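Colleague: got a structure for you, letters missing:
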């Protein structure tokens, strides 16, 4: 839970907290670049979207009312936002359903302990409008490459505002073969670096809110990345 929650701080204390947070931010993105990984950035994964919208303004109390699902994730563990590129597991060996229980897909089976647990909570997550044919963009910060990317979309009738996500709720909607390390569109965003890979997705018959689920099997190691993105069709 945030150290700022539940109490009013003096101007000096707020300034100290802001400096400490800025130092933490710089440590994550300077010391962490060599070991950086990635996530879905369009439509944004839940934690990448929170970082994109609030990473520069994380002390703004309006997050609680404007983006309540990001707020509850921030209160649960601030690192879910700062370490948006770290939702992965090692040694899965392709058995994704065996490694990740139903209800924990967005946190990759509570990888990192409870750090990403708030990502599994159903609710009014910020949703990106999409058509029934759209493109998913995954960012590979450290040029890992991929044995494959797989993109799933929830079945019609699933309600991400109330339903926990399970494997039986998903249908495969797009995939790639091998993507060599470094292949993709280079990013000129200093907070990203690396390259972006696009995957064409088809999800006929979908209307309303859904979850797009991404699996990225990195090729450099048996390391698999996962991500939940919220979308709205039609």
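Modeller: That came in fine, so what should we check first? A quick note: this is a predicted structure, and the numbers were derived from the prediction, not measured.

Colleague: contacts and neighbour counts: CA atoms only from here.
Modeller: OK.

Colleague: in this protein, which spans are strands?
Modeller: Along the chain, the segments classed as strands by DSSP state E run 38-42, 88-90, 128-130, 133-140, 146-154, 170-175, 185-186, 195-202, 208-218, 223-233.

Colleague: With distance to residue 117 added, can I get those strands in a markdown table?
Modeller: Shown next, in a markdown table, are those (distance: least, C-alpha to C-alpha, whole Å):
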| stretch | distance to residue 117 |
| --- | --- |
| strand 38-42 | 16 |
| strand 88-90 | 13 |
| strand 128-130 | 22 |
| strand 133-140 | 21 |
| strand 146-154 | 20 |
| strand 170-175 | 20 |
| strand 185-186 | 31 |
| strand 195-202 | 26 |
| strand 208-218 | 16 |
| strand 223-233 | 12 |
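
Colleague: Out of those strands, which is closest to residue 71?
Modeller: strand 223-233 (16.0 Å; C-alpha to C-alpha).

Colleague: Identify all contacting residues around that closest one.
Modeller: 38-40, 43-46, 86-92, 105-108, 125-132, 206-218 (C-alpha atoms under 8 Å, 6 or more residues apart in numbering).

Colleague: residues touching the spatially most central residue of the chain, list them.
Modeller: Of all residues in the chain, the one closest to the mean position by C-alpha atoms, centre = their mean is residue 45, 3.3 Å from it. Counting by C-alpha under 8 Å, 6+ apart, residue 45 makes contact with 39, 227-230.

Colleague: again with residue 139
Modeller: 38-41, 194-197.

Colleague: Could I get the buried residue list for the lengthiest helix in the chain?
Modeller: Under DSSP state H, the helix in the chain containing the largest number of residues is helix 11-30. Neighbour counts using 16 or more other C-alpha atoms under 10 Å place 17, 29 of helix 11-30 among the buried residues.

Colleague: swap in stretch 157-167?
Modeller: Quick answer for stretch 157-167 (16+ other C-alpha under 10 Å): 158-160, 164-167.

Colleague: just checking, residue 203 touches residue 156?
Modeller: No: contact criterion C-alpha atoms under 8 Å: residue 203 and residue 156 do not qualify, at 9.7 Å.

Colleague: let's bring in a second model and compare:
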């Protein structure tokens, strides 16, 4: 017999089911970047560097004082950090300096509707210490391959804290040929005659499509030899707080 108590119980179960279903629909999905593309992981590109340091605590007030350049980048567009591996342009056809004009090199010519524009801002970005000879590593989770990887370094006298990067500020120091890429893609670099803060600029032309990637890595040349650093870990999965949807 369908008693009133039974009907009330079924009604409570139905309401609970609806509430859970609604919560699943309304709750944003935790956006960890799919390893569909890549970035320079060592010395770390700006977006990758900010992501690996702050993804698990990206709304922390202390970021403003501890890491002000990453703080302004997170505040300008958090999705630039969550999508650290998407700083690319399609169909450039080799016309890199046209597609990526002066002052916009670190954002790939303000690709993705300007998502990465904050990366062009000069300032005290966190640096890593390097000797003049070092190994650059590209992280490419999908193994797109490379038609080539070009590595540029700013000339001595360029001030990354006050100047936007221009092509004329760069010196090409390494060019690879066609090569496979993966989670570790080492490229040997030699940039003599430099000390202090510089930008290492990497242009990666992928092999799977006409797709080019652009990365600014902030470094401090020590003027001597330093022991090799441990291989950088893969980017962490954020442990708390949901990012905004792309």
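Modeller: Great, that's in hand. Source: prediction; values computed, not measured.

Colleague: Next, the TM-score between them, please.
Modeller: The TM-score (TM-score structural alignment, normalised by the length of structure 1) is 0.81; 198 aligned residues with a C-alpha RMSD of 1.6 Å.

Colleague: rewinding a little: which members of the contacts of strand 223-233 of structure 1 are classed as buried?
Modeller: Buried among these (16+ other C-alpha under 10 Å): 38-40, 43-46, 86-89, 92, 105-108, 125-127, 131, 206-207, 209-218.

Colleague: so who does residue 50 of structure 2 touch?
Modeller: So residue 50 of structure 2 contacts 70, 81 (C-alpha under 8 Å, 6+ apart).

Colleague: can you tell me how far it sits from residue 167 of structure 2?
Modeller: Distance from residue 50 of structure 2 to residue 167 of structure 2, counting by C-alpha to C-alpha, to the nearest Å: 24 Å.

Colleague: now residue 30 of structure 2
Modeller: From residue 30 of structure 2 across to residue 167 of structure 2, the span is 37 Å (C-alpha to C-alpha).

Colleague: got the contact list for residue 44 of structure 2?
Modeller: Contact analysis of residue 44 of structure 2 by C-alpha under 8 Å, 6+ apart lists 217-218.

Colleague: Swap in 6 Å and give it another go.
Modeller: Residue 44 of structure 2 makes contacts with residue 217, as judged by C-alpha atoms under 6 Å, 6 or more residues apart in numbering.

Colleague: what residue of structure 1 takes the place of it?
Modeller: Under the alignment (TM-score structural alignment), residue 44 of structure 2 maps onto residue 44 of structure 1.

Colleague: ditto for residue 197 of structure 2
Modeller: With TM-score structural alignment as the criterion, residue 197 of structure 2 matches residue 209.

Colleague: excluding its backbone neighbours, what's nearest its match?
Modeller: Here the nearest residue to residue 209 of structure 1 in space, its sequence neighbours aside, is residue 232; by C-alpha to C-alpha, 6 or more residues apart in numbering that works out to 4.2 Å.

Colleague: Residue 201 of structure 1 too?
Modeller: In this structure, residue 201 of structure 1 finds its nearest non-sequential neighbour in residue 174, 4.7 Å apart by C-alpha to C-alpha, 6+ apart.

Colleague: Distance to residue 81 of structure 1 added to the contacts of residue 45 of structure 1, as a markdown table?
Modeller: A markdown table is the format used below for the contacts of residue 45 of structure 1 (distance: C-alpha to C-alpha, whole Å):
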| residue | distance to residue 81 of structure 1 |
| --- | --- |
| 39 | 12 |
| 227 | 13 |
| 228 | 14 |
| 229 | 14 |
| 230 | 16 |
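
Colleague: so which of the residues you listed is the most crowded?
Modeller: The most crowded member of the contacts of residue 45 of structure 1, judged by other C-alpha atoms under 10 Å, is residue 227 (31 neighbours).

Colleague: Excluding covalently adjacent residues, which one is nearest to it?
Modeller: Excluding its sequence neighbours, the residue lying closest to residue 227 of structure 1 (C-alpha to C-alpha, 6+ apart) is residue 214, at 5.1 Å.

Colleague: Could you do residue 100 of structure 2 as well?
Modeller: residue 109 (4.0 Å).

Colleague: ok so, going back, show me the subset of the contacts of residue 45 of structure 1 that structure 2 keeps too.
Modeller: Mapping the contacts of residue 45 of structure 1 onto structure 2 (both residues aligned by TM-score structural alignment, their matches' C-alpha atoms under 8 Å) leaves 39, 227-230 still in contact.

Colleague: How about stretch 134-145 of structure 1, which residues are buried there?
Modeller: Within stretch 134-145 of structure 1, the residues that count as buried by 16+ other C-alpha under 10 Å are 135-145.

Colleague: Over to stretch 59-78 of structure 2?
Modeller: Buried, per 16+ other C-alpha under 10 Å, within stretch 59-78 of structure 2: 59, 63, 67-74, 77-78.

Colleague: cool, stretch 217-224 of structure 1 as well?
Modeller: Buried residues in stretch 217-224 of structure 1, counting neighbours by 16+ other C-alpha under 10 Å, are found at 217-219, 223-224.

Colleague: repeat for stretch 13-28 of structure 2
Modeller: So, applying 16+ other C-alpha under 10 Å, stretch 13-28 of structure 2 has no buried residues.

Colleague: From the structure, what's the count of residues near residue 123 of structure 2?
Modeller: Neighbour tally, residue 123 of structure 2, other C-alpha under 10 Å: 15.

Colleague: how about it, what's its partner in structure 1?
Modeller: Using TM-score structural alignment, the equivalent of residue 123 of structure 2 in structure 1 is residue 123.

Colleague: Could you check how far the closest residue to that match other than its chain neighbours is from residue 113 of structure 1?
Modeller: Nearest in space to residue 123 of structure 1, with sequence neighbours left out and distances taken as C-alpha to C-alpha, 6+ apart, is residue 161 at 3.9 Å. Separation of residue 161 of structure 1 from residue 113 of structure 1 (C-alpha to C-alpha): 24 Å.
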